[in-house]
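Q: Here is a sequence together with a model predicted from it:
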Amino acid sequence: MRKKSSTNTLNKKNLEADCGMAYTMAILSGRWKLSILAFLIDGKLRYGELKKKLPAISERMLITQLKELQADGLITRIAYPEIPPRVEYQLTEKGATLKSILIELEKWGELHKEG
């Protein structure tokens, strides 16, 4: 955790403010965020469904990544007042604008990955 007033934090903030690519990479950085977004392209998913699609992710990490994506306005969390509780995640309008980018990243990765 860096201090908000550190030179490193201020440089990162300035770079993200001045460079769209740096801002995009900061929003999408995280081992699981791109996969979560890609799974949500096809529609709403419950927490358990996301967990099944990402079996190697820990509960804590999935919750953290979902909260960050929600805070950045890319996904929305829908909690239904039922017993047992039901929660679904879906892309927001802002998140849906990433669809073509995510598809192209997938194509590029398939074309260039080793093995």
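A: On my side now, so go ahead.
Q: When you work out contacts or count neighbours from here on, use the C-alpha atoms and nothing else.
A: Noted.
Q: contacting residues for the residue nearest to the spatial centre of the chain?
A: Centroid-nearest residue in the chain: K33, 3.2 Å away (criterion: CA atoms, centre = their mean). Contact partners of K33, counting by CA atoms under 8 Å, 6 or more residues apart in numbering, are 65-66, 69.
Q: here comes the other one, which I'd like you to weigh against the first:
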Amino acid sequence: MSEYEHTCMIRGDGGRTLRAVLDRICNKWTLLIVATLDRGSLRFTDLHQQVPGISQRMLTLTLRNLERDGLVSRTVHAEVPPRVEYALTPTGKSLIPPALALAGWAIEHVSHMEASRAAYEART
């Protein structure tokens, strides 16, 4: 039995929980935001500038979801104008090692995958 099957059996939900978590952390922006916040807390504008290509709306939505899931904390400082900072929670920080492992795997295997794609395209 695979780890996935074992996890689904324990949870008894047919894999819904695992898919929901993977949907959150494997979307287009989450890992970029988490990696950026790994360097320290940032204000929204600074985070927006450091995550290339993300719109303000998508950054807002992603941060809201990450906060809801307990990966990011949002701190509002009582100043005029209000200052809001985002930081990784301990759970968010625990995502860094597996994310780095996945990034390393991707870097190690990207040339093989590209060659396989080219061969597949040539056959079809």
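A: Sure, I can see it. This one's a predicted model, so the numbers in the text were calculated from it and none came from an experiment.
Q: Now, the contacts of K33 of structure 1 that are in strands?
A: Among those, none falls in strands (DSSP state E).
Q: Return the member of those residues nearest to A79 of structure 1.
A: Set against A79 of structure 1, the nearest of the contacts of K33 of structure 1 by CA to CA is L66 (13.7 Å).
Q: what residue of structure 2 takes the place of L34 of structure 1?
A: Mapped onto structure 2 by TM-score structural alignment, L34 of structure 1 lines up with L31.
Q: Read off where stretch 86-106 of structure 2 ends up in structure 1.
A: Aligned using TM-score structural alignment, stretch 86-106 of structure 2 spans residues 89-109 in structure 1.
Q: hmm, who's touching that stretch?
A: Contacts of stretch 89-109 of structure 1 (CA under 8 Å, 6+ apart): 34, 37-38, 40-41, 43-47, 73-78.
Q: Could you list which of the residues you listed belong to helices?
A: Among those, DSSP state H puts 34, 37-38, 40, 47 in helices.
Q: Neighbour count and distance to R60 of structure 1 for the residues you listed - can I get that in a markdown table?
A: As requested, these are arranged in a markdown table below (neighbours: other CA atoms under 10 Å; distance: CA to CA, whole Å):
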| residue | neighbour count | distance to R60 of structure 1 |
| --- | --- | --- |
| L34 | 17 | 17 |
| L37 | 23 | 18 |
| A38 | 16 | 20 |
| L40 | 20 | 19 |
| Y47 | 17 | 12 |
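Q: Include distance to G109 of structure 1 when you put those residues into CSV, please.
A: Compiled in CSV, those are given as follows (distance: CA to CA, whole Å):
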residue, distance to G109 of structure 1
L34, 12
L37, 16
A38, 13
L40, 19
Y47, 26
